[in-house]
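S.K.: Provided below are the primary sequence and the corresponding predicted coordinates.
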Amino acid sequence: MNGLKGKALFSMSLAVTLSACDMAPKYVRPELPVPVASPDGAAYPAAGSQETMVPADTAWRDFFVDPRLVRVIGTTLANNRDLRIALANVEQARAQFKVRRADILPTVGLNGSATYQDTPFVQQQGAGAGGSGRTDIYSASVGISAWEIDLFGRVRNLTKAAQEQYFASIENRNAAQTALIAEVASAWMIMAADQERLRIARDLEGVFGKTFELTKSRFAKGIASELEVRQAQTSYDQARADIAQATTLVAQDQNALNLLAGTTIGVDDLPEAMPQGDVVLGNLPDDLPSSLLLRRPDIAAAEHQLRGANANIGAARAAFFPTISLTAAFGTMSLGLSNLFKSGSDYWSVAPSASVPIFDFGRNQGNLRYARATYDAMLATYEKSVQTGFREVADALARRGTMTEQLNAQTSLRDSARVAYTLSEARFRAGIDGFLATLDAQRALYAAEQSLLATRLARTANMIELYRAMGGGLQ
């Protein structure tokens, strides 16, 4: 009967805890401190009628269409050390959350003890000599010790704060992966551009070298001046210098890719030139509702931090109220080991205790102020994350809006410079023009080739950045 009473008391205490009040303020998601829609203007693309994808719903394996780049990204995600650190941080936060969550329910322990006691005693006068009495006491019990009954939500709010920290660590890991994917793709494309730059320099070295040899031959015959020879040599030497520089850059690009990947990338997966086609999908949206920014991992992490700070306010408030703890045990006790579990040997004990703060010299008030200040800081961090995300998307859209026109113009400029050089060299060989016009045409062609290459790289980099800024895909 006594055991039933103890169990009933335990159950009632548990029910009270689970239905306790919550001192945390009701969380309301802050209004987004940015315009509802993306900016518009001359620099931004007009909304198209074609179907577009949502970056956060598009896996990176689908967004990147070059199989070599896909393999490099997959290798990187499996071996990158920074990503492993982020994953370890997630495991740490999850373990801390489990530890904090365990405080909600009592820790049940099993105890057993044996006491052997020999007590001397003195017989009454005339009854004989004194002696001693041997007493053996055995007990076994199961119970809880100093379990806090969470009437005011202190433990539950601390648990919620730990849970939000765990969720934030997951989002931080996702943000690290999204950024890493974009960084690897950009590094791969930079290497492709440097390989293309090396090819252009080698091609023009051959062309300029022939012109240089022709000019020297004409100078030997007295047809050309030494000035023309030196002018021809400048273009040739510039191409030679650019070959050396591009060769170094390609080697450094490969080292950078190997560092990101955490291993050595196979030669078959490295770009040998700038791909002729697109390496990414082109149907990214031309605008973005601000609400979609909430799907960015870094912004989601900032909101989890904000929710955790809100829960910490509840824990700080609960510290002003009494703390009620419960110690209880249910077991059996007997004077002999063989009688330990027989009928009539069971016992129970329940010892509730309460602690009421009276004078803490401002400790609880200081903790509450700290919790509120932390919330304000997390709120500002969250709003700054939203504003930063909006700016990154707006910048990427502004770049995208003018990129097509710039690429078309650079392509036309390169084609015109190539024709102009061909005509100028023919006139020089025919003796119609001096070499100065040919030199200008050489330099214009070289600059046009480099500018077109830079524009092609910028276009792909813009698509990668826009995909990342809009949330990216994790699969």
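M.R.: Thanks, I have it.

S.K.: use CA for all of it now, contacts and neighbours both
M.R.: Will do.

S.K.: at which residues are the helices of the stretch 101-250 of the chain located?
M.R.: 154-220, 226-261 (DSSP state H, counting those that start in this stretch).

S.K.: return the distance of the biggest strand by length in the chain from the chain's centre.
M.R.: When the chain is parsed with DSSP state E, its longest strand is strand 131-149. Averaging C-alpha positions (Cα atoms, centre = their mean, to the nearest Å) puts strand 131-149 53 Å from its chain's average.

S.K.: below is structure B, check it against A:
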Amino acid sequence: MAFLPHPPGRHFRGPRVAVVAALLVLCGCAPPVRPPAFVPRDEVPLAGLPTGKAGWPAPEWWRRFHDEQLDGIVARAMRGSPNMEQAEARYRAALRAVDTAKAELNPQVRGLVNGGHGYSDVDVRGEVPGAPGNAQGFQLNPGHSWSNSGVAGALATWDLDLWGKQKDAVAAAVGQARAAEAERASAAASLQYNVVNTYFDWQAQQARLDVARHAARNAEEYRELVALRVHSGLDDPTALDQADARLAQLRRSVAQLEGAARLDLAQLAALAGVSPDDLGTLKPSPLPAADTHLPSDARLGLLARRPDIAAARWQIEASAKNIDQARKAYYPDVSLTALGAFLRTYPDLGSGTRTDLTLGNVGASVQLPIFSGGRLRAQYEGAQAQLDSAVAQYDAAVVQAAGEIAQGVATLQTLDDQRVQVDRQYDATAAQKAKAADRRSKGLIDDRTWLDADMQLDQQRDARLQLASQMLSANLSLIHALGGGYHADDLPDLPAAKAGEDATR
């Protein structure tokens, strides 16, 4: 029988096909891509809330109050707040994690240098085989010797990352870093809101203190007049008791407002990371008017305006990349290696004997999982659970933002309705005081009636100041709920969640 010669290289085709087929089979064991279990919200539920032509808060929105004293406190807080230092440290740590992940894409070379000095003393004893009873013993003792040896080598490795597993790790680290950046912005927005809100609360306490002290002085004069009339027998002594109680109540109000102002200063100092004395002497100023309008595109625009929502969005992106990395762990790892080494040995010092050895090797290696005992599956399912958790946290942040805005708008509307009635009550009380002053000038009434009317007007002044402070605080809270001037223009896309739609029904 004649045998035909095989074409060159044909005898390698079978093993090659088998290897490729095995790789395809093993790669096919990777789990399929699965959407998240929950539906990410693509808009904020704000339907039904009134909107207007008001714009979004500016990055430094507190500057619209034109208060240099406030600007200085905010700047100091941004420099010295421990919360900002913690947020900055977390962001820098996340950036270093990105650098670490990127470094894994680069080849690396490791070197080895080793040297040694040895001593040997050989003594061999034995018997030469022979006939029974005729064996002869022998002894070899070449003596002792000293030796030196040294080796230097280098090993280069490079993971080719053919499937992009390490690139997914880099993308996940970038997502975590962007989330940390947004969390830093969230910490800054919260700090700015707390500083401005506390500052204006202190201003409100100062304005109310002026009114309370004026009312207390009127109560003192009123009490003196009543005491004169009681001592003259014109009034019942109970009138003096009532005047004393009124004066004590007003003095108590003064003490409460002074204590509240001191607490505001202590809180401002804590927010700025300084002592109350370092704040210096603050000057009182009138409270600014509150703005009660919403931007017209709040439902869609808020997703890019809230730093906590942006942070949750980047957490979703990082979790999605972790899933891609977990899937590609089923694929084989292909890497290149190169080894070079040089060995020199002096086995017997002084004899002139020397041994040199040079080694070199370049090649590729393929590592693939065959049996992992469920580890790869567990890693993939863990990454999928992290994605579901990130989507749930994102939805919670969106709903919470909507709730904060709805509550802020409702609070402002309620306070604005109250303001109309408070203003009417103030006008009516002011008219009563004016009439009392006219009758007093004509000698128809004494000073007690006029002082009583003035103290009633002080009560209405205090009510207006309280309402103005509440409206301003609600307005500041709404500015914070609208993102406090934050804006992200490069948010990642939300993952598709067709399966999640069925799961949430």
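M.R.: Good, I have the coordinates. None of these values were measured; they are calculated from a predicted model.

S.K.: superposed, how do the two chains score by TM?
M.R.: Overlay of the two chains. TM-score (TM-score structural alignment, normalised by the length of structure 1): 0.77; 431 aligned residues with a Cα RMSD of 4.0 Å.

S.K.: what residues are up against the equivalent of Arg202 of structure 1 over in structure 2?
M.R.: Counting by TM-score structural alignment, Arg202 of structure 1 lines up with Arg213 in structure 2. Arg213 of structure 2 makes contact with 250-251, 254, according to Cα atoms under 8 Å, 6 or more residues apart in numbering.

S.K.: circling back: and the helices of the stretch 101-250 of structure 1, which is most packed in?
M.R.: Mean neighbour count (mean count of other Cα atoms under 10 Å) peaks for helix 154-220 among the helices of the stretch 101-250 of structure 1, with a mean of 22.

S.K.: mean offset of it relative to structure 2 (after superposition)
M.R.: Mean deviation of helix 154-220 of structure 1 relative to structure 2 after superposition (mean Cα distance after the TM-score superposition for structure 1): 1.1 Å.

S.K.: and that helix, how far out from the chain's middle?
M.R.: Worked out by Cα atoms, centre = their mean, helix 154-220 of structure 1 lies 18 Å from the chain centre.

S.K.: could you check how far Asn365 of structure 2 is from Trp158 of structure 2?
M.R.: No Asn there; residue 365 of structure 2 is Ser. As defined by Cα to Cα, to the nearest Å, Ser365 of structure 2 lies at a distance of 10 Å from Trp158 of structure 2.

S.K.: quickly list what's touching both of the two.
M.R.: 335-337.

S.K.: returning to that earlier point: neighbour count winner among Ser365 and Trp158 of structure 2?
M.R.: It is Trp158, of Ser365 of structure 2 and Trp158, that has more neighbours when counted by other Cα atoms under 10 Å, with 17 against 11.

S.K.: how near is the closest residue to that one other than its chain neighbours to Asn361 of structure 2?
M.R.: Excluding the flanking residues, the one nearest Trp158 of structure 2 by Cα to Cα, 6 or more residues apart in numbering is Pro107, at 4.3 Å. Remark: distance between Pro107 of structure 2 and Asn361 of structure 2 (Cα to Cα) = 16 Å.

S.K.: for Ser424 of structure 1, see how far away Leu335 of structure 1 is.
M.R.: Separation of Leu335 of structure 1 from Ser424 of structure 1 (Cα to Cα): 117 Å.

S.K.: residues contacting Leu49 of structure 2?
M.R.: Counted by Cα under 8 Å, 6+ apart, Leu49 of structure 2 has contacts 406, 409.

S.K.: 7 Å instead, please
M.R.: The contact partners of Leu49 of structure 2, by Cα atoms under 7 Å, 6 or more residues apart in numbering, come to none.

S.K.: how is it assigned, secondary-structure-wise?
M.R.: coil (DSSP: H, G, I helix; E, B strand; the rest coil).

S.K.: quickly note the distance from it to Arg299 of structure 2.
M.R.: 10 Å.
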